[in-house]
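K.L.:
Provided below are the primary sequence and the corresponding predicted coordinates.
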Amino acid sequence: MTAYGIIGTGHMGSMLAEEFIRRGAINREELWVSNRSQEKAQKLARKLGVRAADNLKVAERSDVLFLCVRPVDLKGVIAETSELLTPEKLIVSVAVDFSLRQLESLCRARAARAIPSVASGKGLGVTLLVLGSGASEDDRSLVFRLFGSIGWPVEVAEEQLEVLSDLTSSGPAYISAILREFALEASMRGAGVDKDLAEQLIKKTLIGTAALLEDESFDDLIAMVATRGGITEEGAKVIEALSPEMFRQLFSATSAKHRLVKDRIGNVEE
């Protein structure tokens, strides 16, 4: 029986524990959890029927260990448990900006990176995966099975993670921010449209649009709605004209933040 551990039971760690258990990817008796606040880990353990312990015991008992702590805390967690992270174990880090090279330089375990999305809590999230040089085909199959239970795992090149995580991990926030402004503007047009009603209508429209996009490309769906010479076409032209600059600024801002996080993490070889 494979034993699994999760160090860090914040939002992401708790979500992974709950969804892996709920969807049958991991059995309750196979999972150990720990957290800086042991009370929080104990609470999650009672809720899910799994076992809670400190970091050292979780690392010792686990064959596959998920590291769900902040990037700036990851080096310390690995340093604490490094003697237990042997080549027989697989560690899976969900921390952005902490590279495989850094992970592999700090311990002897096989390593992988996984960047899930909050949508994984609904079984509909994309998880970006990068596997280290020491990871085996069995490791690849295992992480694809686990993250496949909560959405769509996609293996990518590590250098693509920053840009792609803006689309997947950060995407739900960006999409929500755009649609919030859409609803707010609709409510301010002077026709007595209630903001909450506008928000609910956009949410329902988004669900239907997502279903259509299972079969259609963006361009094809735009063409289906924005008929030539029609009202929707005028609105689509405005978006096409103004949004490129907004998204250029978005990627510039997130890229700058990535650099700041990497600077805070520091060079593990220092």
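P.N.:
In hand now; what should we look at? Numbering: from 1, shown residues only.

K.L.:
make it CA atoms for all contacts and neighbour counts henceforth
P.N.:
Will do.

K.L.:
how far does the top helix by length along the chain sit from the chain's center?
P.N.:
Determined from DSSP state H, the single longest helix within the chain is helix 231-265. Centre-to-centre, helix 231-265 and its host chain are 19 Å apart (Cα atoms, centre = their mean, to the nearest Å).

K.L.:
In terms of secondary structure, what does it contact?
P.N.:
Packed against helix 231-265, as judged by 3 or more Cα pairs under 8 Å, 6 or more residues apart in numbering; DSSP states H and E, are the following elements: helix 71-81, helix 161-167.

K.L.:
take a look at this one as well, against the first:
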Amino acid sequence: MNVGFIGTGNMGRILIEAFIESHALRPSSIYMTNRTLTKASNIKSFYPNTNIVRSPEEVVERSDLIFICVKPLDIHPLLLKLNPLLLPNKCIISITSPINVEQLEQLVNCQVARVIPSITNRALSGVSLLTFGKSCHRETKNIIEELLRKISTPVHIEDEVTRVSSDIVSCGPAFFSYILQRFVDGAVKETSITHDQAVQLASEMIIGMGKLLETELYTLPTLQEKVCVKGGVTGEGIKVLAAETGEMFEKLFKSTHDKYYEDIEHITQQFGK
């Protein structure tokens, strides 16, 4: 089986690297192209057996599964151009959230799926969000799920929770790395700890907390309970967090959803509905 990638920007590259390093795909089975071929060449410099082709059409001709890793507004014109080559035995996999599988199925005659990956997949961990179109054959579904299982925990989602799921899984690492950076900056500003030492301690703390959650020994609430001692230091810190965060996360999700609906409006103009 050959797998194609149209677009080798950040997320396209993450998927390619994760699939290769997890042994989900042989480098020689990967066909990739990008508007700027230098980006694809950079990947090939690390994985010489991967294949660079000069056009999306050639990716489609040579591949069974085709990951579409381009900007949302570029997908409609791209698929219109590629549709004559998208035979029923092939499957396109979009990685963008504003376009649903039903819209994709309006345009093409092949099988359709949507996968929303996360940067955590590069460490062969985290979640990937999965939605299949009605056109997708059972065998194809199994192949896609097995690929994703090599680099993540695949989770099926419905359209109504696409944005919030993506906020948590895909945007979450950026949100929480920002919070962690502010945590570190506060420690450095208010105490004599060095920046490097604070980063090391905070990073190891996050890794350890993730492993604790992975073991399911503790839930998020029980982690707080176990660390907080009545009348202790941690409790005082939690009071500050409760007061200062307020409705911060509610506002965060409102903001991401506002942008999402704005994107959907532009997409709807292209797709017609």
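P.N.:
Looks like it came in fine. Everything numeric in this text was worked out from a predicted model, so none of it was measured.

K.L.:
Superpose the two chains and report the TM-score.
P.N.:
Aligned and superposed, the two chains score 0.94 in TM-score terms (TM-score structural alignment, normalised by the length of the first structure); 268 aligned residues with a Cα RMSD of 1.6 Å.

K.L.:
any chance of the helices and strands packed on helix 231-265 of the first structure in JSON lines, plus distance to I175 of the first structure and mean neighbour count?
P.N.:
Output for these, formatted as JSON lines (distance: least, Cα to Cα, whole Å; neighbours: other Cα atoms under 10 Å):
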{"stretch": "helix 71-81", "distance to I175 of the first structure": "25", "mean neighbour count": "16"}
{"stretch": "helix 161-167", "distance to I175 of the first structure": "9", "mean neighbour count": "16"}
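
K.L.:
Give me the mean distance between the longest helix of the first structure and the second structure.
P.N.:
In the superposition against the second structure, helix 231-265 of the first structure averages 1.8 Å from its aligned positions (mean Cα distance after the TM-score superposition for the first structure).

K.L.:
what sits against the most centrally placed residue in the first structure?
P.N.:
In the first structure, the centroid-proximal residue (Cα atoms, centre = their mean) is P116; its distance is 2.4 Å. By Cα atoms under 8 Å, 6 or more residues apart in numbering, the residues touching P116 of the first structure are V94, G125, V126, T127, L128, T168, S169.

K.L.:
Quick one, which of the residues you listed are buried?
P.N.:
Among these, the ones that count as buried by 16 or more other Cα atoms under 10 Å are V94, G125, V126, T127, L128, T168, S169.

K.L.:
Mind checking which of those residues land in strands?
P.N.:
Using DSSP state E, the subset of these located in strands is G125, V126, T127, L128.

K.L.:
between the longest helix of the first structure and helix 71-81, how many degrees?
P.N.:
40 degrees (axes from the mean of the first three to the mean of the last three Cα atoms, to 10 degrees).

K.L.:
What residues of helix 231-265 of the first structure count as buried?
P.N.:
For helix 231-265 of the first structure, the neighbour count (16+ other Cα under 10 Å) marks E233, K262, I265 as buried.

K.L.:
So what does the first one match up with in the second structure?
P.N.:
Looking back up the chat, that one is E233 of the first structure. The equivalent of E233 of the first structure in the second structure is G235 (alignment by TM-score structural alignment).

K.L.:
Residues in contact with the host helix or strand of L180 of the second structure: which ones?
P.N.:
For L180 of the second structure, the element it lies in under DSSP states H and E is helix 172-190. By Cα under 8 Å, 6+ apart, the surrounding residues in contact with helix 172-190 of the second structure are I119, T120, I193, T194, H195, A198, V199, A202.

K.L.:
Contacts only, for the last one.
P.N.:
Neighbouring residues of A202 of the second structure by Cα under 8 Å, 6+ apart: L180, V184.
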